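Engineer: could you look at this predicted model? Sequence included:
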Amino acid sequence: MNTIKINYDGIVNYFIDRSTNASAESFNAKIKAFRSQFRGVRNVAFFLFRLTKIYA
């Protein structure tokens, strides 16, 4: 019952708008996969540049 109270707004939002956060979760997974490939990157600006070019 506590889980429903905590997530009540998200649950109601799904039934009102028929929208979920699946696209955001998918994007986060892609960023994690990309970040795992580039461990030890020294140039953060270049890392962010590559990230925007691949997933924009």
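Structural biologist: Great, that's in hand. The model shown is predicted, which means the values in this text are computed figures rather than measured ones.

Engineer: from here on, just use CA atoms for contacts and neighbour counts.
Structural biologist: OK.

Engineer: what helix or strand is the most centrally placed residue in the chain on?
Structural biologist: Central residue of the chain (CA atoms, centre = their mean): residue 28, 2.8 Å from the mean position. Assigned by DSSP states H and E, residue 28 belongs to helix 22-37.

Engineer: so which bits of that helix are buried?
Structural biologist: Within helix 22-37, the residues scored as buried using 16 or more other CA atoms under 10 Å are residue 34.

Engineer: residue 4 and residue 15: what is the separation?
Structural biologist: Per CA to CA, to the nearest Å, residue 4 is found 14 Å from residue 15.

Engineer: and here is the other one:
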Amino acid sequence: MNKQRAKEIASSPIMANVTYNGIPIYIQNVDEKNETAQIYPLNQPDQEQEVSLESLIEQTH
């Protein structure tokens, strides 16, 4: 995922369908300098992690 799109999703009030390793996640914020995002699985909000933007996939139907 490109960093501009990740920032749009993170700041939007509308929930986007984004996955990390096939797991639906929520993007909390984006670190543009390191090209990473702070995320957590939708069903496990306490499992925060920092991952590469390249590893995030936006599901479009």
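Structural biologist: Yes, it's here. Not measured: the values here are computed from a predicted model.

Engineer: can you pull the TM-score for these?
Structural biologist: The TM-score (TM-score structural alignment, normalised by the length of the first structure) is 0.23; 22 aligned residues with a CA RMSD of 3.2 Å.

Engineer: what lies in contact with the helix holding residue 28 of the first structure?
Structural biologist: residue 51 (CA atoms under 8 Å, 6 or more residues apart in numbering).

Engineer: can you give me how far that helix is from the chain middle?
Structural biologist: Relative to its chain's centre, helix 22-37 of the first structure lies at 6 Å (CA atoms, centre = their mean, to the nearest Å).

Engineer: Three-state assignment for residue 46 of the first structure, please.
Structural biologist: helix (DSSP: H, G, I helix; E, B strand; the rest coil).

Engineer: could you pull out the strands for the second structure?
Structural biologist: For the second structure, strands defined by DSSP state E occupy the ranges 18-20, 23-31, 36-41, 49-52, 56-58.

Engineer: hang on, the earlier thing: now the residue nearest to the centre of the first structure: how far from residue 35 of the first structure?
Structural biologist: Distance check for residue 28 of the first structure against residue 35 of the first structure: by CA to CA, it reads 10 Å.

Engineer: likewise residue 27 of the first structure?
Structural biologist: Residue 27 of the first structure is 12 Å from residue 35 of the first structure, by CA to CA.

Engineer: on that earlier part again, okay, the strands of the second structure in TSV with mean neighbour count and distance to residue 5 of the second structure next?
Structural biologist: Formatted as TSV, those follow (neighbours: other CA atoms under 10 Å; distance: least, CA to CA, whole Å):
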stretch	mean neighbour count	distance to residue 5 of the second structure
strand 18-20	19	11
strand 23-31	19	10
strand 36-41	20	12
strand 49-52	15	14
strand 56-58	19	9
